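**Student:** generate a structure from the sequence data that follows.
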Amino acid sequence: MSTLVKTQFATPSYLNGFFGKDLFNEFNTPAFSGSVPAVNVVESKEGFRIEVAAPGLQKSDFKLNLEKNQLTISAHKEQKSEEAGEKYTRREFKYNSFQRTFTLPNSIDGEKIEANYADGILSILLPKREEAKEKPARQIEIA
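**Tutor:** Now for the predicted structure:
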C-alpha cells in the first residue's frame, strides 16, 4: 500500500488561490480526519498533478466533472451484506462517499485533463496551456 508524504513548506499565493484556501493547513482541521481522502498536488513546468489516496474503491466509483474552471472529484461506494439464519435475517448497508471541488487557474487546458486510478491512487493530470508554460531563457538581439 502506498503512503503519501505531506511536505510542509510556504505555499505561494497562486497555489492558495488555486485551491481556495491554504491547502496544507486545511488538512490539519477535524473536517479532514478520515472523511475525505488525502490529496497531494504537484506542479511541474508542464502542469499540475492531483493525487487522491482512495484505496478500496474501484475506477467506476469515481466521477470527475469539469464545469467552467471548477473540477469536482467525487466517489460513492455502497456495500450490502445479508446473513440469514433459522429465525433471523441480518442486513447491513455501508455507504462511503466524498466530494472535493478545486478552482483551477486559467492556465489549465481543460480539454486535455486526464485521469488514472491504480493501486489505490487516483491521479489527475492537469496540463498547462502552451502560452502558460515556462519558456526557456533567450537572448534578444539589439537592432
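**Student:** switch to C-alpha atoms for all contacts and neighbour counts from now on
**Tutor:** Fine.
**Student:** which SS state does residue 131 fall under?
**Tutor:** helix (DSSP: H, G, I helix; E, B strand; the rest coil).
**Student:** residue 36 and residue 98 touch, don't they?
**Tutor:** Yes: contact criterion CA atoms under 8 Å: residue 36 and residue 98 qualify, at 5.9 Å.
**Student:** the more surrounded of those two?
**Tutor:** Higher neighbour count among residue 36 and residue 98: residue 36, with 17 against 13, using other CA atoms under 10 Å.
**Student:** who's in contact with stretch 82-102?
**Tutor:** Residues from elsewhere that reach stretch 82-102 (CA atoms under 8 Å, 6 or more residues apart in numbering): 18-20, 35-37, 70-81.
**Student:** and that stretch, how far from the chain's centre?
**Tutor:** Remark: stretch 82-102 is offset 26 Å from the chain centroid, using CA atoms, centre = their mean, to the nearest Å.
**Student:** one more, please, to line up against the first structure:
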Amino acid sequence: MTLMKYNRPNKDVASKRFSDIMDEFFNDALSARRDNFVPSIDISETEDQFLISAELPGMKKEDITISLENGRLSISGERNIKSEENGKKYHRVETSYGSFERSFQLPDNVDEESISASYENGLLDISIQKNEQEVKKQIEIS
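**Tutor:** Predicted structure coming up:
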C-alpha cells in the first residue's frame, strides 16, 4: 500500500489554509529533490594546497568518478534508491537520489599531478598541491 496525501480540488489560493499552502510547497520541494541529487561541497585553501570536500552519504567509492580536463576538475556519480527488500515497502522517501556532476575550474597555480582523493564514511576529500612556479603572467600594454 502506498500512502498519498489527498489534495482538495479547490485551486483558489484565498480559500486555502496557510498550513495547506506550506505543506504543498515543502512536499513539492522534497519530491523534486528525490530525482535531483546535488551533493554539498566545501572548498578551502591552505598555504600550500587546495582542499575539496564532498558529502556523498550512502555511496560506494566505485560509484564516484573524479576527472580532470583542461584545468577543470569534475566529480560525478549516481546515488541509487534502495530496492524494496524482505517485504519492506517505503511510504515516505525524503532522501535525494539520482546522478550528479559538479565541476570546478582550478586556478593556474596548481600541480595537476599532485591531485589525490580519499573516501571514508560518506565524505570525499580531494587535495591539490599548489605549484609556486606557476604564476600569472604580466602582459605589458603597448
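**Student:** that older thread, of the contacts of stretch 82-102 of structure 1, buried ones?
**Tutor:** Those of the contacts of stretch 82-102 of structure 1 that meet the buried threshold are 36, 37, 71, 73, 75, by 16 or more other CA atoms under 10 Å.
**Student:** what span of structure 1 is the helix or strand hosting residue 129 of structure 2 aligned with?
**Tutor:** Counting by DSSP states H and E, the element that carries residue 129 of structure 2 is strand 123-129. Taking TM-score structural alignment as the measure, structure 1 aligns residues 121-127 with strand 123-129 of structure 2.
**Student:** got it, and stretch 50-57 of structure 2?
**Tutor:** Under TM-score structural alignment, the match for stretch 50-57 of structure 2 is residues 48-55.
**Student:** picking that back up, post-alignment, the match of strand 123-129 of structure 2 versus structure 2, mean distance?
**Tutor:** Taken against structure 2, stretch 121-127 of structure 1 registers an average deviation of 0.6 Å after superposition, with mean CA distance after the TM-score superposition for structure 1.
**Student:** so which bits of stretch 37-56 of structure 1 are buried?
**Tutor:** For stretch 37-56 of structure 1, burial by neighbour count (16+ other CA under 10 Å) applies to 37-40, 46-54.
**Student:** so which of these sit within strands?
**Tutor:** 39, 40, 47, 48, 49, 50, 51, 52, 53 (DSSP state E).
**Student:** in JSON lines, list those along with distance to residue 93 of structure 1.
**Tutor:** JSON lines is the format used below for those (distance: CA to CA, whole Å):
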{"residue": "39", "distance to residue 93 of structure 1": "27"}
{"residue": "40", "distance to residue 93 of structure 1": "31"}
{"residue": "47", "distance to residue 93 of structure 1": "40"}
{"residue": "48", "distance to residue 93 of structure 1": "37"}
{"residue": "49", "distance to residue 93 of structure 1": "34"}
{"residue": "50", "distance to residue 93 of structure 1": "31"}
{"residue": "51", "distance to residue 93 of structure 1": "29"}
{"residue": "52", "distance to residue 93 of structure 1": "25"}
{"residue": "53", "distance to residue 93 of structure 1": "23"}
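**Student:** closest one to residue 13 of structure 1 out of the residues you listed, please.
**Tutor:** Checking those against residue 13 of structure 1 by CA to CA gives residue 48 as the nearest, at 15.6 Å.
**Student:** where do the helices sit along structure 2?
**Tutor:** 18-34 (DSSP state H).
**Student:** give me the most central residue, it.
**Tutor:** Structure 2 has residue 39 as the residue nearest its centroid, 1.7 Å off, counting by CA atoms, centre = their mean.
**Student:** that one contacts residue 59, correct?
**Tutor:** No: applying CA under 8 Å as the test, residue 39 of structure 2 and residue 59 come out as separate, 11.1 Å apart.
**Student:** contacts for stretch 39-47 of structure 2 next, please.
**Tutor:** The contact list for stretch 39-47 of structure 2, computed with CA under 8 Å, 6+ apart, reads 50, 51, 52, 53, 54, 55, 56, 100.
**Student:** just to revisit the earlier point, reformat the buried residues of stretch 37-56 of structure 1 as JSON lines; add distance to residue 106 of structure 1.
**Tutor:** Listed next are these as JSON lines, based on distance: CA to CA, whole Å:
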{"residue": "37", "distance to residue 106 of structure 1": "26"}
{"residue": "38", "distance to residue 106 of structure 1": "25"}
{"residue": "39", "distance to residue 106 of structure 1": "21"}
{"residue": "40", "distance to residue 106 of structure 1": "20"}
{"residue": "46", "distance to residue 106 of structure 1": "14"}
{"residue": "47", "distance to residue 106 of structure 1": "12"}
{"residue": "48", "distance to residue 106 of structure 1": "13"}
{"residue": "49", "distance to residue 106 of structure 1": "16"}
{"residue": "50", "distance to residue 106 of structure 1": "17"}
{"residue": "51", "distance to residue 106 of structure 1": "20"}
{"residue": "52", "distance to residue 106 of structure 1": "22"}
{"residue": "53", "distance to residue 106 of structure 1": "26"}
{"residue": "54", "distance to residue 106 of structure 1": "28"}
